[in-house]
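Colleague: Got a predicted structure plus its sequence, pasted below:
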Amino acid sequence: MSFSSIFSEKRHSKESSSSISSGHSILPKSLVDYIHSVTNHSPGYPTVPFQVVSDLHLELTDTVHGNRGYFEYNIAQNCPYLILAGDIGTLNQPDNYLAFLRRHCEAFEKVFLVLGNHEFYGTSRREGLANLKLFFEDPVIAEKLVVLNRNRYDIPGTKLTILGCTLQSEIRPEQRGLIESKLNDFRVIKDWKVDDHNAEHSIDIAWLRDQIEEIAETEPDRRVFVATHHAPSFKKTSAPQHEDSPLNSAFCTGILEGGAFRGWKGKDMIKAWVFGHTHWCCDVMISGVRVVSNQRGYWYENTVRADYKEDLVLEV
């Protein structure tokens, strides 16, 4: 859900497994073809390319077009790795969602999926995750899909680690009543209340901090790439008119500008952070971290972003 859609005229409303690489494998040829050395890393640290998209909202396309969005929307491969940063579709349509994921797993060497809030529309988190777990009975999914639900993945043959989670935001007490009344999440996700949302935020934050500090302690020469659905900053991650919205704590978490982040051991290892959820595309520097989003948006509201590029490649 975007900020603008909440206040606009009403229209159509509407734990997984992943493989952990040892980091010692030989690079696949297709990845070598896309790797380039850069001057802002130590010698021997090549960059790794990722295609990044989010907020495709295929479930809404299907509302009008007869369940064709999952089957007809294709992301052309421009590099070996694809990151889907949440709100791709809904897990209460498992056959449709699986078809989309399988097609793209066949095209890419790895597909990294972050779970957004819309993934659980029409179901509960428990039921949605159970459906997602069944996807791994498909051999293509089992080989190619990595679900970043508080998971770490080390890119083989490199010193790059991906850390991913939803990063539920922390809804502020003074905004709670308005957010509860405006956001569909608390009506269409079963057994999901603000207290549940905020509890997941605390777990996500603690997991992310612990992972980064552990890497800093045990593998200080690594680089870290973070992928979340909710935004890691209130600044520059949504349309300027929404930065001070009374709903902003449902969309963003001020990690990168927060005092606590400055105390995280290993924070300087974070080289890039991708996110979704705000329906705003950006490529900005915040607290020394490159923050990138490439969000399609709601097609039926004519808010598909003109700056959304399905072939966008981020080198980390």
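Modeller: Okay, I see it. Residues are numbered from 1 along each chain as shown.
Colleague: Could you use CA atoms for every contact and neighbour count after this?
Modeller: Fine.
Colleague: quick one, what contacts residue 152?
Modeller: Going by Cα atoms under 8 Å, 6 or more residues apart in numbering, residue 152 touches 20, 161-164.
Colleague: In these, which residue is surrounded by the most others?
Modeller: Compared across the contacts of residue 152, residue 164 has the highest neighbour count, 30 neighbours, by other Cα atoms under 10 Å.
Colleague: Looks like it contacts residue 230 (just checking).
Modeller: No - assessed by Cα atoms under 8 Å, residue 164 is found out of contact with residue 230, at 11.2 Å.
Colleague: what comes up buried for the lengthiest helix in the chain?
Modeller: As assigned by DSSP state H, the longest helix anywhere in the chain is helix 194-218. Using 16 or more other Cα atoms under 10 Å as the test for burial, helix 194-218 gives 194, 197-198, 200-201, 204-205, 207-208, 211-213, 215-216.
Colleague: I'd like these as JSON lines, with distance to residue 134 appended.
Modeller: As requested, the buried residues of helix 194-218 are exported to JSON lines (distance: Cα to Cα, whole Å):
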{"residue": "194", "distance to residue 134": "28"}
{"residue": "197", "distance to residue 134": "25"}
{"residue": "198", "distance to residue 134": "28"}
{"residue": "200", "distance to residue 134": "23"}
{"residue": "201", "distance to residue 134": "26"}
{"residue": "204", "distance to residue 134": "24"}
{"residue": "205", "distance to residue 134": "27"}
{"residue": "207", "distance to residue 134": "25"}
{"residue": "208", "distance to residue 134": "26"}
{"residue": "211", "distance to residue 134": "27"}
{"residue": "212", "distance to residue 134": "30"}
{"residue": "213", "distance to residue 134": "33"}
{"residue": "215", "distance to residue 134": "31"}
{"residue": "216", "distance to residue 134": "34"}
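Colleague: put this beside the first:
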Amino acid sequence: MKIQYCSDLHLEFPDNRTWLDQNPLVPKADLLIIAGDTYHLGRDFDKHPYFDVLSHAFEQVFLIPGNHEYYSGYNVENSEGEMDIALRHNVHLVNNKELVIEDTHLIFTTLWSRIQKEPWEVLRGLLDFQRIQFRGKLLSLDTYNYLHDHALLFLKNALKNKETKKQVVITHHLPSHFCNVEEFRNSPLNEGFCVDLTSLIEASSADVWIYGHSHRNVPKFEINGTRMLTNQLGYVGLEEHQTFNREAWVQV
């Protein structure tokens, strides 16, 4: 199976939308996967015209919510269970969901991260705790960690499913410290972006792991045979898009 992939398109910013209008994705596969931070969830999410663009360009599109999807008041508790929202007939927003297409098992989850070492730095510095609501209240540290624990349980159970020949995992948050760039590794906010599941990846049968979130594109590498891939647009206004690849794809 051939999969095209990207993340962190951030359509909520006019600079990003303008850039994508002028520099559209170049279809190289029938299936496109977007690993989070596409657009804020809310009343007009499914009406965004970019989903029409994607629907016409690809046979199938699956996107997962990142953290920014919840920045406009859409309650993050809606992501506790399985999510599958049809934005177009062939464009679906999915979370904590497994799909089998041809001979490939696809596992989708935001993942989140787990904050333990420097919680007060993260609480002060991460916008998630100022913008995301859970059951009518601003996100707390305990709830944030609960969301990760819930996603991780789903992920571990899904990885045990070996009925298909191939397995692809899609998360928004970074699943290993090896996915992080040097400039961020000593940041007090690091735990809000990355959770180190290296040992889980090493023990898994995953062929490919696609991730986003950091707005930094680490060259592809492997963890015990699992290809780790990212292709993030980031904030165009901050020049974070320089290494974005409009044609990135992988053969599974």
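Modeller: Yep, it's here. Remember, predicted model here, so these are calculated numbers, not experimental data.
Colleague: sorry, back to before: now do the longest helix of structure 1: distance to the chain's middle.
Modeller: Centroid displacement of helix 194-218 of structure 1 relative to its chain, using Cα atoms, centre = their mean, to the nearest Å, is 15 Å.
Colleague: how about residue 89 of structure 1, what's its match in structure 2?
Modeller: In structure 2, the residue matched to residue 89 of structure 1 (TM-score structural alignment) is residue 39.
Colleague: doesn't that match fall inside a strand?
Modeller: No - counting by DSSP: H, G, I helix; E, B strand; the rest coil, one finds residue 39 of structure 2 to be coil, located in no strand.
Colleague: Next up, the contacts around it.
Modeller: For residue 39 of structure 2, the contacting residues are 9-12, 45, 68-69, by Cα under 8 Å, 6+ apart.
Colleague: What is the most widely separated pair among those residues?
Modeller: Maximum pairwise distance in these, criterion Cα to Cα, is 14.0 Å, between 9 and 45.
Colleague: Neighbour count: those two, which is higher?
Modeller: residue 9 (24 against 14).
Colleague: if we can go back for a sec, considering the contacts of residue 39 of structure 2, which are maintained in structure 1?
Modeller: Contacts conserved in structure 1 for those, using both residues aligned by TM-score structural alignment, their matches' Cα atoms under 8 Å: 9-12, 68-69.
Colleague: Go through the buried residues of helix 194-218 of structure 1 and name the one nearest residue 176 of structure 1.
Modeller: Distance to residue 176 of structure 1 across the buried residues of helix 194-218 of structure 1 (Cα to Cα) is lowest for residue 194, with 7.5 Å.
Colleague: Just the strands from structure 2, written as ranges.
Modeller: Using DSSP state E, the strands of structure 2 run over 2-6, 31-34, 60-63, 83-88, 91-95, 97-101, 104-109, 133-134, 137-138, 166-171, 208-211, 221-223, 226-230, 249-251.
Colleague: equivalent range in structure 1 for the first one?
Modeller: Mapped onto structure 1 with TM-score structural alignment as the criterion, strand 2-6 of structure 2 occupies residues 49-53.
Colleague: now do the third one
Modeller: Applying TM-score structural alignment, one finds that strand 60-63 of structure 2 aligns to the residue range 110-113 of structure 1.
Colleague: Please list the residues outside the matching stretch that contact it.
Modeller: Stretch 110-113 of structure 1 has contacts (Cα under 8 Å, 6+ apart) with 80-86, 104-105, 144-148.
Colleague: and of these, the nearest to residue 256 of structure 1?
Modeller: When those are compared for distance to residue 256 of structure 1 (Cα to Cα), residue 85 wins out at 18.3 Å.
Colleague: so what's the residue nearest the centre of structure 2 up against?
Modeller: Geometric centre of structure 2, nearest residue: residue 172, 2.4 Å, by Cα atoms, centre = their mean. Contacts for residue 172 of structure 2 were tallied using Cα under 8 Å, 6+ apart; they are 35-37, 64-66, 109-112, 211-213.
Colleague: again with residue 124 of structure 1
Modeller: By Cα under 8 Å, 6+ apart, the contact list for residue 124 of structure 1 reads 189-192.
Colleague: now those in TSV, with neighbour count?
Modeller: Putting these into TSV (neighbours: other Cα atoms under 10 Å) gives the following:
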residue	neighbour count
189	19
190	16
191	12
192	16
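Colleague: Which one of the residues you listed is nearest to residue 308 of structure 1?
Modeller: Nearest to residue 308 of structure 1 among the contacts of residue 124 of structure 1: residue 189, at 27.5 Å, using Cα to Cα.
Colleague: The closest one - nearest residue in space that isn't next to it in sequence?
Modeller: Spatially, and ignoring its direct neighbours in sequence, residue 189 of structure 1 is nearest to residue 121 (5.0 Å; Cα to Cα, 6 or more residues apart in numbering).
Colleague: sorry, back to before: nearest to residue 293 of structure 1, of the contacts of stretch 110-113 of structure 1?
Modeller: For the contacts of stretch 110-113 of structure 1, the residue nearest residue 293 of structure 1 by Cα to Cα is residue 85; the value is 8.6 Å.
Colleague: so how far is residue 180 of structure 1 from that closest one?
Modeller: Note on residue 85 of structure 1: its distance to residue 180 of structure 1, by Cα to Cα, to the nearest Å, is 24 Å.
Colleague: which outside residues touch stretch 285-300 of structure 1?
Modeller: Contact partners of stretch 285-300 of structure 1, identified using Cα under 8 Å, 6+ apart, comprise 2, 52-57, 60-61, 256-257, 268, 270-284, 303-305, 307-310, 312.
Colleague: Emit the ChimeraX select command for whichever of those residues are buried.
Modeller: Typed into ChimeraX, the line below selects the buried ones among those, using 16+ other Cα under 10 Å:
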select :2,52,53,54,55,56,57,60,61,256,270,271,272,273,274,275,276,277,278,279,280,281,282,283,284,304,305,308,309,310,312
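Colleague: Could you check how far the match of residue 89 of structure 1 is from residue 13 of structure 2?
Modeller: Shown here: residue 39 of structure 2 relative to residue 13 of structure 2, a distance of 9 Å by Cα to Cα.
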